[in-house]
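A.B. asks: missing the sequence, but the structure's below:
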């Protein structure tokens, strides 16, 4: 071994050798991916992070004394995942080329072999495609990471990091750090708490984002800041969420919303070019992404992150239902009756009616009646009570629908016209509480697109549809607390023309907040910050936050804003989500080296663990055990 490490240095990687390297002497290090003894020669596929090279151990090779036979005899003992080093000659494979390997034109005839480490039989094979459960792969993540697909995604992630740093450095940004352990401030996601031994009974919070500190950098005069930073949120994990994640965090002084957009579009164009080799100017010649008002996004797609790779927009029928007094449909009449003289009763939860037209055939696909019936189970899984539907015939009549028995002809014609339904089309309805209807219809739209082969089940399918969603409400009404709360955070700047509405009609106040959306995923979000203390006080008042309460929660930032805060704004882009979409991966866990499970656990290290009695005593913490059933 000492000869290989000390004298024989690696001079090539396993995935880089080609026909032009023939007759070159190489030293390779790596893992035994496969072993085949053909009775006169031993063949080994050697793997490292760059790929695979076939090794040949021929005991009768001449010109190297007894070295080839010694290497051959040692090679007969090799097993899968042993770590070895070899010295040998690159030889062309002639007619025996392997088109499945990038190095398939050559093989390396080994004259010298060293075994660095033996390996036990792994719990699963290290293959590109395998059906081993994700739980098992996460338990042995270091083995899973040897697989080429994961190595490719992590290389993509690395290139995103490096390109991002070069881009922002070129643009005059400073890469500055912010603390992880901070003061808990309410209003965002749930924080992880860190108890302090030095200050018994007190806790730090792990930062869910650098938001307040990056604003302090602007007040300090640093003008342009960025950071690739870890953030922490004690939330339920899901497909595109992890308890610890990475952001590309950006803040700028003396900028408008448009300035932020142009800066981030420049980053995205450069990432796609340098990492994926795709020039987004072919899709967006102006170098800019389209913008869509929040209200329009909610109306047509049910959320603020629409996937624009396909159509299937929603149609809001609420006004139509009111106009027709329900149109003979009992459920619709209940909603219409909530209006008196055309004025919505604010004492009742907001309710709406939405429809989605499924064309008779899309991309050569259509829905059978059985598949339509299964859609009802799908929406019930999201909290819907059911899924009303109607199939339209040549005359515009509704068939295969219980609504057909009571709907008035006028209402039926009006709905057909509103959604653009014709012969063979299917209309799907949702009605009830606005938040539920929007969520159900948004997810149903994407579910149908996958079922009808309009988009792939996983990955981008070669399509990249970017969108800025802009001008959302500053406030949203909390039905439980019976008060207005910040839809994003309390330091978002309202539109100048809406400042007068803050204390009169908060629900109509729009703000300079924005989300960058790609293929139905929010990859970034930010806002222009509120730096005017007078308007800030009005925002707090609308939320029912008294001066004393505001100082207790945000005192250090409020103090800083009084010492010459410049106009500023920024954005945070989810690095993990960006890498997932660029790599075409199935979930965030495929682009994070050591991720947590859906339950937020680490199967490899068995975290989280119970603290010992001594640890609890030192921190002066008592654990309350959950009640036993």
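C.D. replies: Okay, I see it. As the structure is a computational prediction, the values presented were derived from the model and not from experiment.
A.B. asks: drop to CA atoms for contacts and neighbour counts, all remaining ones
C.D. replies: OK.
A.B. asks: which residues touch the lengthiest helix in the chain?
C.D. replies: Looking across the chain with DSSP state H, the single longest helix is helix 148-170. Residues outside helix 148-170 that contact it (Cα atoms under 8 Å, 6 or more residues apart in numbering) are 49, 51, 127-128, 144-145, 174, 226, 228, 267, 270-271, 274-275, 579-580, 582-583, 585, 590-593.
A.B. asks: same check, this time on stretch 408-427
C.D. replies: Contacts for stretch 408-427 (Cα under 8 Å, 6+ apart): 315, 317, 320, 324, 327-328, 355-360, 389-398.
A.B. asks: Use this one as the comparison:
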């Protein structure tokens, strides 16, 4: 080892010791007779001292040739600092230098390698290897490492076995778009990169590996956003001879263990909510339950508190629904106009917003006063369980659309009111999803999760009579309004799997061609099995208290799916294309 210690471990106990440190020059302060230099490695920062009369002249001269990010070896003695710095781990000591060696000089970096940098996203992505030197970025990857380490330890203790599954697999028509890889040895044929190891982990259950896991790379050719990358990582798990309850208990235990080990937080028992209740009360299958503001229906299947006043907007609506924003009755007309414009944006798509102010003095005013009396407005306030000072925000229209729009309003108000603190964590299981959803454009049914999800046993007869009412034996874990994991009890009988493929529009021949290997395996003694997968990058970003998963990936892609550091994807040569039997027309 070139060094005796790292730049993050020395303290007063090491005073008078001779040490050798290696690292990068963070900054230099030359005061003439004295030079201070901050040396950095991934463990921390140590101050080096060069002093005329005490430091050899040639060493002092060499120090004055150093620049930012030079890689050096420094020898010296640990001394106590006169002016201590309690903001860094080594702030009570410094090193009086007796010798330095420049291991590698460095060009001036294109941005400051500091916690507060002057580099924008694009330049830092291009020089990602420099960005990774910054504490704030490095700490995110260290957190990622801790999550992975404690995940493996927890699952290992429960006799799970980590098994690698193939990366070059078969393309399937269900789900997101595949990334495909041409086969040179099989001209005109292609592999696909896995969107998940789903069928392989089910085959491992058939093989008798009753507890499998893998922290695995997956690939989806999708449009990108802050919480999505073309390649991402899952904690992928499967178990045999279990029920849904066993899965929920095992992996609630995993999440609680991770919060305890990584964040030092003891989570309470995780509550459960059905999909139907989540949509009815929050308009979302991944509700943020850090705050209340549940939906209240003024007009719906069970009641109508809006009719008889000739207000066409409500009379023609299938659903009139709203939320109570506590303490917001003081919102000005300008604030209400701004909020109304906000809900009219294309991203939300509402035609307007009705509001009712329940003023602190007990009076009630609304944007529909000419249609509804104060007496009726008070019945609305009672339905919302509103208190003086609260503001009712109401939308109307087609039921599913109005609920989705109101979910956005609820989240926006939760943010404005400070209810969505990233350092507060509320975890939720959402259960009993619909098995299928109907695609109007395609005029057929699709699997809401995937084709291998089992219906709830009591709903299997409905597969022949009412597909829309069949519930899936499926479950999602939601943290702070973000879906971090999902899974299901699997189909493990050939006949039921064949029936499911038929419902999804596969002919028997197409099902055999695409998934015959799995259905054939079911005929050789497939056990009952179930599983779950957690979005590893997304889980890390939640632990780190940020929205973007990009910060927790060492070398991420940008929003166009490009790696600007290595300039990928890129054009390949005509010779390579010919070797792969690929012809590209109109190539520039």
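C.D. replies: Ah, there it is. Bear in mind the structure is a predicted one, so any value in this text is a computation, not a measurement.
A.B. asks: List only those of the contacts of stretch 408-427 of structure 1 flagged as buried.
C.D. replies: 315, 317, 320, 324, 327-328, 355-360, 389-392, 396-398 (16 or more other Cα atoms under 10 Å).
A.B. asks: Could you check which residue of structure 2 pairs with residue 86 of structure 1?
C.D. replies: Counting by TM-score structural alignment, residue 86 of structure 1 corresponds to residue 74 in structure 2.
A.B. asks: Residue 554 of structure 1 is in contact with residue 184, isn't it?
C.D. replies: No. Between residue 554 of structure 1 and residue 184 there is no contact under Cα atoms under 8 Å: 9.8 Å.
A.B. asks: And the two? Which one has more around it.
C.D. replies: residue 184 (18 against 15; other Cα atoms under 10 Å).
A.B. asks: how far away is the equivalent of the more buried one over in structure 2 from residue 522 of structure 2?
C.D. replies: Aligning on TM-score structural alignment places residue 184 of structure 1 opposite residue 171 in structure 2. With distances taken as Cα to Cα, to the nearest Å, residue 171 of structure 2 is found 21 Å from residue 522 of structure 2.
A.B. asks: swap in residue 353 of structure 2?
C.D. replies: Distance from residue 353 of structure 2 to residue 522 of structure 2, by Cα to Cα: 54 Å.
A.B. asks: Map residue 231 of structure 1 onto structure 2.
C.D. replies: So, by TM-score structural alignment, residue 231 of structure 1 is matched to residue 218.
A.B. asks: Assign that match to helix, strand or coil.
C.D. replies: strand (DSSP: H, G, I helix; E, B strand; the rest coil).
A.B. asks: cool, residue 21 of structure 2 as well?
C.D. replies: Applying three-state DSSP: residue 21 of structure 2 is strand.
A.B. asks: Contact partners for the aligned residue in structure 1 for it?
C.D. replies: Aligned counterpart of residue 21 of structure 2 in structure 1: residue 28 (TM-score structural alignment). Counting by Cα under 8 Å, 6+ apart, residue 28 of structure 1 makes contact with 10, 11, 12, 13, 14, 85, 86, 87.
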